[in-house]
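Undergrad: Sequence and predicted structure are below.
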Amino acid sequence: MNQKWALFSFKGRMRRRDYWLYSLPVLFVTIPVFMYSSPENTGTNPMADILAMVVLGFVMWASMALNIKRLHDRNKSAWWVVVTFLPLIGPIFALVELGILKGTEGDNQFGPDPKGGSTPPSSRPNDDDKESMTIEM
């Protein structure tokens, strides 16, 4: 998997395993930055404050990209990421919806199955095959 796509793109789908593989390092980068950004440390070193803001900007972008791709794998719109910002409900929603529940099997409106289980284009039914798809009783 391409790291640039995983951390910066909002398109496509991401399976749970890859979501966790990318989310945990992002989390581990976030913790020391938040610890440094405490009120007693801010303003003591302006360059460090700027660096912390840049790192937090990267972390927010990467987190949004990862969350949106997981939502796409669950066949949900990117707008659902707004729920993750709600106090109390957001972290629970993120853990369950993004980190625990399986993605949609096969292709969905956001792309092919990231597990590779999608139907190859040559075997997908098209409009000409509708008659062969009907069930006769």
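TA: Structure's in. What do you need?

Undergrad: from here on, contacts and neighbour counts on C-alpha atoms
TA: Noted.

Undergrad: Output the contacting helices and strands for the strand or helix carrying Thr30.
TA: Element membership of Thr30, judged by DSSP states H and E, is helix 16-36. Judged by 3 or more CA pairs under 8 Å, 6 or more residues apart in numbering; DSSP states H and E, the packing partners of helix 16-36 are helix 46-73.

Undergrad: who does the helix it packs on touch, helix- and strand-wise?
TA: Using 3+ CA pairs under 8 Å, 6+ apart: helix 46-73 touches helix 3-8, helix 16-36.

Undergrad: take the one below as the second:
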Amino acid sequence: MEQAEPRRRSHTALVVGLLLCVVAIAFEQIAVVTAMPAAAADLGDLDLYAWAFTGFVIPQIVAIVVAGRASDKVGPRLPMVVGFVVFAAGLVVAGSAPSMQILLLGRFIQGLGGGTMNLTVMVLV
């Protein structure tokens, strides 16, 4: 009976961690939809407005495929950690962008990390 308790805690920690990853990605998407009009007005280049969304989805699709193969080879832990770090780096780049081009670069990086995290969450569930 004593062995069941650490296993239960480990399972709970995993579920909470996965939930936080999903919430982070979902919140980021909602925040971008809300903040993008003001950001585009401040940064200029309104003709690039739609790329803030497309620039996330395209690398996300690529990352899902690559992360799937990586998860098959090394397990989901390493891709999850890498995806989280890449996603966080993209948030920093996009959040501190002085121009629309840098914001798009940040969104691209976020897409890579977000796709990797999405896939590994599905693998772990």
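TA: Great, that's in hand. This one's a predicted model, so the numbers in the text were calculated from it and none came from an experiment.

Undergrad: Give me the TM-score for these two chains.
TA: Overlay of the two chains. TM-score (TM-score structural alignment, normalised by the length of the second structure): 0.39; 62 aligned residues with a CA RMSD of 3.1 Å.

Undergrad: which one of the helices and strands packed on helix 46-73 of the first structure lies closest to Leu71 of the first structure?
TA: helix 16-36 (10.5 Å; CA to CA).

Undergrad: roughly how far apart are Leu104 of the second structure and Val92 of the second structure?
TA: Going from Leu104 of the second structure to Val92 of the second structure by CA to CA, to the nearest Å gives 12 Å.

Undergrad: Over to Ala63 of the second structure?
TA: 19 Å.

Undergrad: Next, the buried residues of the strand or helix carrying Phe53 of the second structure.
TA: For Phe53 of the second structure, the host element (DSSP H and E) is helix 51-74. Of all the residues in helix 51-74 of the second structure, those buried under the rule 16 or more other CA atoms under 10 Å are 51-53, 55-57, 59-61, 63-64, 66-68, 70-71.

Undergrad: Could you find the closest non-adjacent residue to the residue nearest the centre of the second structure?
TA: The second structure has Gly114 as the residue nearest its centroid, 2.2 Å off, counting by CA atoms, centre = their mean. Nearest non-adjacent residue to Gly114 of the second structure, counting by CA to CA, 6 or more residues apart in numbering: Phe87, 5.8 Å away.

Undergrad: From Ala63 of the second structure, how far out is the one you found?
TA: Distance from Phe87 of the second structure to Ala63 of the second structure, by CA to CA: 11 Å.

Undergrad: what do you get for Thr12 of the second structure?
TA: Relative to Ala63 of the second structure, and taking CA to CA, Thr12 of the second structure is found at 27 Å.
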